[in-house]
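> Have a look at this prediction, sequence included:
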Amino acid sequence: MLDQVTKVHDENRQGEAYAPEAADIQTYTKKFYIESYGCQMNFNDSEIVASILKEEGFGPTRNVEEASLVLLNTCSIREKAETTVRKRLTEFQKVKQRNPELLVGVLGCMAERLKAKLLEEEKLVDMVVGPDAYRTLPALIEEAETGQKAVNVLLSREETYDDISPVRLDSNGVTAFVSIMRGCNNMCSFCVVPFTRGRERSRDYRSILQEATDLFQRGYREVTLLGQNVDSYYWVNPVNDAETVTFANLMEKVAQISPLLRVRFSTSHPKDITDEVLHVMAKYENICNYIHLPVQSGSNRILQLMNRTYTREWYMKKVDRIREILPDCGISTDVITGFCTETEEDHQDTMEVMAYSRYDLAYMFFYSERPGTLAARRYQDDVPDDVKKRRLAEVVELHRGQSLASMQQDVGKTFKVLVEGTSKRSEDHLFGRTGHNKVIVFPKENYKKCDYVWVKVDSCTSGTLIGTATGMA
C-alpha cells in the first residue's frame, strides 16, 4: 500500500521497545519484550497486551536477553514495516539460539496474512496472534511452551477490550491514548485494515470515561481518543437501544471530566466528520483545535478508484466549514502519490487541493501495492517508481513551504502549552505542544512536566516553535 513516509509522528512510529512505568516496577518471575510498528492503534494494543500479560505474572523489560517472551506488534500498511519485522525476527532467532526456551510471537496486522509463512515456511515464530485474539495469549503461551505452534487470528464483531485497563508502557506521564473503537467499515481500495482488524465496533462509552478519568486522577493531562475512523463512533446500549452516544456526545463527556484535561482525537474520515463535532470543539477550550483529515488524492477519478466516497470539491468545502466554525484550527492530512493509473493531471489536482487546504502537517507516501487489498485485486500498479518518487518529492516540497508559512504565522503570538518534558536538544529547555499540535520549545526556568504555561513565540523553524514562557496558565 504505502511506502516512504516523509514525516514521522507519534501516530506513525517505526519500532519501539517498551519499558514499564516507574510506579509499576516490581520483581517478576517472567519478563516480556515487545516492539510495536505502525499506527498508534498498534501501540495502544501493545498496552492492552501488557495488561493481559501482567495478570499472568509477566513484567516488561527493555533487555531482550532477559526476556522469556518476545513479541512484535506488526503493521501491514507499508512494505517497509513488513521488511523491518522480518529482519527483527531473524535477529531474534539468534537470541533464541542462546536461550532455547525463549518464545517469539507476532501480533497484529501481519498475523492473519503471513501466519503460514512465518510459522511453517520460515519458522521464525512460535506464536501468531491477531488483533482480536489477545485475551487468548495465556493459553497460546502454554501451548507454545509444549513445542506446538500456537495460532489465533480469528476476527471478532464484538471485541473492544473495554474491560481491560492498559498498562502505560514507556509513558511520559502526561499524554495517553484511549481506544474508543476497533476495526473499519470503509473499504478504501488501497487499505488492508478492514481485512486485518475486522468490522467496526464502538466501545462502551462508560468504560472510555472511566479510563480517561483514571488517567486524569493519576496525573495525566491529555488524552487522545483513538480509532480508525473516530467520527463514525456510535454506541448503542445493548439493554436499552434508545440510549445512543455519538462521537460528538462522547467527546463532550470526556471534555467535562475536567477543564485541566486536554482532549484530542485521531483519525477523522472526511465523509463522517460533522458540524456537531466542530461545534463541540468550539464549545470547550480543553478540546484541542486540531483535526487530522486525510485527503489521499486531489483527483476525483483517483478518489473514486480509491473508494474514498467524496470528491475534491466536497473535501474543500469541508475544509472551509472547519475554518468557518474553528477559524484557527490546525489541519493535517495523508497524501498518496502514484496510485494506480495516476496521470500528471491527477497529480496536479492533488497539488491544487494541498495548496488550497494549507496543511500544518502532512504524512506523504508513494503507493506500493499491498497484497489482499481491493486495489491489488482490481487494478494494475502501473505508475513507474521513478515517477511516483518524483511526484512525492513535489508534494513534499509544496508542503514544506506550507509548514514553514504556518509556523511563521505564529511568531509573536502567545499560546497555552502543556509541558510534556525536557527538550531532547537541551536540558535547560522544556517542550510541549500548542492546542494546534505544534511543538514548542522554551527555557525551563521553574516550570515542570504537566504544567500549563503561557508561551510567547519568538521564532521558528519549519517544524518547531521557539518561545519564552510568560507565566502559568
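Okay, I see it. Numbers count the residues shown, from 1 in each chain.
> use CA for all of it now, contacts and neighbours both
Noted.
> The closest residue to Arg400 other than its chain neighbours in helix, strand or coil?
Excluding the flanking residues, the one nearest Arg400 by Cα to Cα, 6 or more residues apart in numbering is Ser462, at 7.1 Å. Counting by DSSP: H, G, I helix; E, B strand; the rest coil, the backbone at Ser462 sits in coil.
> distance of Ala405 from Leu361?
Distance of Ala405 to Leu361, computed by Cα to Cα, to the nearest Å: 11 Å.
> Use this one as the comparison:
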Amino acid sequence: MFRRNPRLLASISKLSSDLMCSHDVARSPMQSTTKFGIAMGNKGPGLSDFIKDLPRTRKDKIFPAISDTHAYISRAQLNGDGKKVLLVTFGCQMNVNDMEVVRGLLIQNGYIETKEEAEADAILLMTCSIRDGAEEKIWKRLKHLKRNQRRPRTVAVLGCMAERVKSTLLSTPGDLCQVVAGPDSYRDLPRLLALSQSGTKAMNVQLSFEETYADVTPVRVDTHTKTAFVSIMRGCDNMCTYCIVPFTRGRERSRPIDSILDEVKRLRDEGVKQITLLGQNVNSYRDSSSSSISFGVDSRMVDGFSTVYGQKSGGRSFATLLDHVSRVDDSMRIRFTSPHPKDFPNQVIELIKERKNICNQIHLPAQSGDDSVLDAMGRGYTRESYLTLVDNIKNAIPNVSLTSDFIAGFCGETEEAHQNTLSLMREVDYSFCFVFPYSMREGTRAHRKLVDDVPENVKMRRHEELASVFREISLRRNVSRLGKRELVLIEGRSKRGEKSMSGRTDGGIVVHIEEKEKKMETGDYVVVKITGGTSQTMSGEY
C-alpha cells in the first residue's frame, strides 16, 4: 500500500486549478470532475495543450506525405514522359541489382535512361554506407554535380546512405540533392521525382517488413551479358555489432520461391549461363508465402553457432530453393552470395557436392580469427567452430574454393588477436579474401557500446598485412594450377587486348585467354590450359 501524502496532493490540486484557470475553463454543475478538480467535460484542456510547445525529436520518414501529394500532383505528372535519367551505382552487387529494379520501375513509368550527365533531367545515385570512405565518395560526387550543373535537374540519393543519413542530405548547405529514397521506397520514385520537378524536396526512407520487389522485372544495363544476379531476400537479422546493414536495409524478408524460379527460367530463355543468388544473408532464406505449395525440411543451425534471434522454422529453406533452382537447367552455373557461416548445415553442403552446376565456390565470411574479437563482433561462433565447419566442407567437397571477408583493427583488437587472424587465413587457405580496415558506423551496436580504440595507423598496417598474406596464399594456389586444365565460362572481352577473352573457373578465379585459331563467344564453356598465374588472376590458352 502507498501512503497518501497530503502535501503532494495539495500541490497537484493547486496545479490543476491553475491550469484550468489559465485556459478559462468554467465548470458547470453538469460537468463531472476528478477528485483533483479537473473538469472531464469536452471543454477542458487535453494532452495536446500541454505538449504542443515541446521540441519534437522524431523526424518524418516520408515527406511530403503521400496523402497530401494527391492535392497538387496529378497522375499525368507521375509519368516521366520521356525525361532522361542518369543512373550511377556505388558499392556492392546488391546495389547493382537494386539499380536494375529502379531501372525497371522508371522505364515502366515513362523515363528514358541516358549515359550523358549533361542531358540528364535527373541523376540517381545508388549509394553504399558500409564504411565512411564509401559515403565520402558520394559527398564528393554530389559536390561535383553541383559545380557542373548547367541547367535545372534533380539529383536523387538512393539506397543505404539515404537510409542512414536521411534528411541531412536535403538540409546540407548548397542544395546538393532534392530527393532521398531508401532501399524499400523505390516504388515511390515517380512521385518523389515529380515533387522535385515542381520545386519541392522529397524523401521516403520508410523501411518495410514485406517489400521484396518480387513482381518487378529487373532491367540489366548490359543485355548481352551471359551472367546475372537474382535477388532472393532483403535485409538482415544478424545484428553483428560492426554492421550498419540491419539499420539501412531492415529486417530479413524472403522473396517467394515461385517468383525466383520464374525469373531464373526467364534468364535461361534469354541465354544466361550463370546466375548468382543474391542477398545480405542468402542462406537464411525462408519462404513462408502462401504460394509455397510444398515445404522442405527445416535447415538446422550448424553446431557451435548461435544468433541473437530465435531459430527460424517453417516455410521452404535455402536448401530447398537451391535444389529447385539447380534443376531449372543443368548447364547453367549457380552461385550464391553472401551467406553467414551459421547457416551451412550438411543439407546445403551435400547439395553443392551432388549438383555439378552448383559451383564449388563458397563465400564464408570469418571477419576475424580471434575468439575475443569474434565475441565483440557478435558473430555467434568461435575460431574452433568456424574451422570445424571448414573441415566439414573440405571433406565433402575436396576441390572447394573458399573465399572470405576480414576486418582489420576492430574495437579492442590486440596484436595477438591480429596474429590469430593471419594464422586463420593461412590455415583455411582461401582462394580470395576481401579485407577492410574497420570504420565505426554511427547507429551500430559497436557505436553504442564499444570504443574504437585501435589507432588509424595501426589499422592501416594490419589491413596491409592481411592483404599481403591473402595475396601470398592466392598466388601459391594459382601458380599450382600451371599446366592443368580448367573449365571456363567466357564472360566477355579481356582488358588485356582485343584478341583476349576472360572468364571464370568453377572456383570463381578469373582467367585471361588469348584467342588463336578458335574463336570464343561470350557464354561459351571452354577447356583452358593454365599457363600463368598472379595473386588475382590466371592466364590460359584455348
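Ah, there it is. Just so we're clear, the structure is a prediction, and the values are computed from it rather than from any experiment.
> Which of Ala405 and Leu361 of the first structure has more residues huddled nearby?
Neighbour count, other Cα atoms under 10 Å: between Ala405 of the first structure and Leu361, Leu361 has more, with 22 against 16.
> Can you find the partner of the more buried one in the second structure?
Residue pairing (TM-score structural alignment): Leu361 of the first structure is matched to Phe432 of the second structure.
> Am I right that that match is in contact with Phe406?
No - Phe432 of the second structure is beyond contact range of Phe406, at 11.0 Å (criterion: Cα atoms under 8 Å).
> Find residues that contact each of the two.
Between them, Phe432 of the second structure and Phe406 share no contacting residue under Cα atoms under 8 Å, 6 or more residues apart in numbering.
> how many neighbours does Glu285 of the first structure have?
Count around Glu285 of the first structure with other Cα under 10 Å applied: 15.
> Which of the three states applies to it?
coil.
> Map it onto the second structure.
Per TM-score structural alignment, Glu285 of the first structure is aligned with Lys356.
> Excluding covalently adjacent residues, which one is nearest to that match?
Asp330 (7.7 Å).
> Tell me how far the alignment partner in the second structure of Phe216 of the first structure lies from Met332 of the second structure.
The equivalent of Phe216 of the first structure in the second structure is Arg268 (alignment by TM-score structural alignment). Separation of Arg268 of the second structure from Met332 of the second structure (Cα to Cα): 8 Å.
> ok, the two, which is more surrounded?
Met332 (22 against 18).
> Quick one: residues contacting the aligned partner of that one in the first structure.
Superposed on the first structure with TM-score structural alignment, Met332 of the second structure falls opposite Leu261. Counting by Cα under 8 Å, 6+ apart, Leu261 of the first structure touches Phe216, Tyr220, Arg221, Glu222, Val223, Ala255, Asn286.
> As CSV, these with secondary structure and distance to Val129 of the first structure would be great.
Output for the contacts of Leu261 of the first structure, formatted as CSV (DSSP: H, G, I helix; E, B strand; the rest coil; distance: Cα to Cα, whole Å):
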residue, secondary structure, distance to Val129 of the first structure
Phe216, helix, 32
Tyr220, coil, 31
Arg221, coil, 33
Glu222, strand, 31
Val223, strand, 28
Ala255, helix, 35
Asn286, coil, 38
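> ok, of those, which one's closest to Ser368 of the first structure?
Set against Ser368 of the first structure, the nearest of the contacts of Leu261 of the first structure by Cα to Cα is Val223 (32.9 Å).
> give me the number of residues near that closest one?
25.
> Equivalent analysis for Tyr284 of the first structure, please.
Tyr284 of the first structure: 17 neighbours (other Cα under 10 Å).
> Does it touch Ile257 like I think?
No - Tyr284 of the first structure is beyond contact range of Ile257, at 11.6 Å (criterion: Cα under 8 Å).
> would you list every one of the strands in the stretch 151-300 of the first structure?
Ranges of strands in the stretch 151-300 of the first structure, per DSSP state E, counting those that start in this stretch, are 175-179, 181-182, 201-202, 222-226, 234-236, 244-246, 262-266, 290-292.
> What residues in the second structure pair up with the second one?
If I follow you right, that is strand 181-182 of the first structure. By TM-score structural alignment, strand 181-182 of the first structure lines up with residues 233-234 in the second structure.
> how big is the offset of that stretch relative to the first structure?
Following superposition, stretch 233-234 of the second structure is found to deviate from the first structure by 0.1 Å on average (mean Cα distance after the TM-score superposition for the first structure).
> which outside residues touch that stretch?
212, 249-255, 278-282, 285.
> at 7 Å what do you get?
Thr212, Glu252, Arg253, Ser254, Arg255, Gly279, Gln280, Val282, Tyr285 (Cα atoms under 7 Å, 6 or more residues apart in numbering).
> burial of the second one, as a residue count?
The burial count assigned to Glu252 of the second structure is 24, neighbours taken as other Cα under 10 Å.
> Contacts for the longest helix along the second structure, please.
With secondary structure taken from DSSP state H, the second structure has its longest helix at helix 456-479. Residues from elsewhere that reach helix 456-479 of the second structure, judged by Cα under 7 Å, 6+ apart: 408-409, 422, 429, 431-433, 435-437, 532-535, 538.
> now for Gly133 of the second structure: what does it line up with in the first structure?
For Gly133 of the second structure, the residue aligned by TM-score structural alignment is Lys80.
> what lines up against His463 of the second structure once you look at the first structure?
Using TM-score structural alignment, His463 of the second structure pairs with Leu392 in the first structure.
> circling back to that earlier point, most neighbours among the contacts of helix 456-479 of the second structure, which one is it?
Going by other Cα under 10 Å, Gly409 tops the contacts of helix 456-479 of the second structure with 29 neighbours.
> Correct me if wrong: it contacts Val435.
No - the criterion here is Cα atoms under 7 Å, and Gly409 of the second structure misses it with Val435 at 11.0 Å.
> which residue ranges form the helices in the stretch 301-450 of the first structure?
Counting by DSSP state H, counting those that start in this stretch, the segments of the stretch 301-450 of the first structure that form helices are 312-325, 344-357, 374-378, 385-409.
> Of those helices, give the one that comes closest to Thr27 of the first structure.
Among the helices of the stretch 301-450 of the first structure, helix 385-409 sits nearest to Thr27 of the first structure (Cα to Cα), with 46.9 Å.
> That closest one vs the second structure, average distance?
Compared with the second structure after fitting, helix 385-409 of the first structure has a mean deviation of 1.2 Å; criterion: mean Cα distance after the TM-score superposition for the first structure.
> Brilliant, that's me finished.
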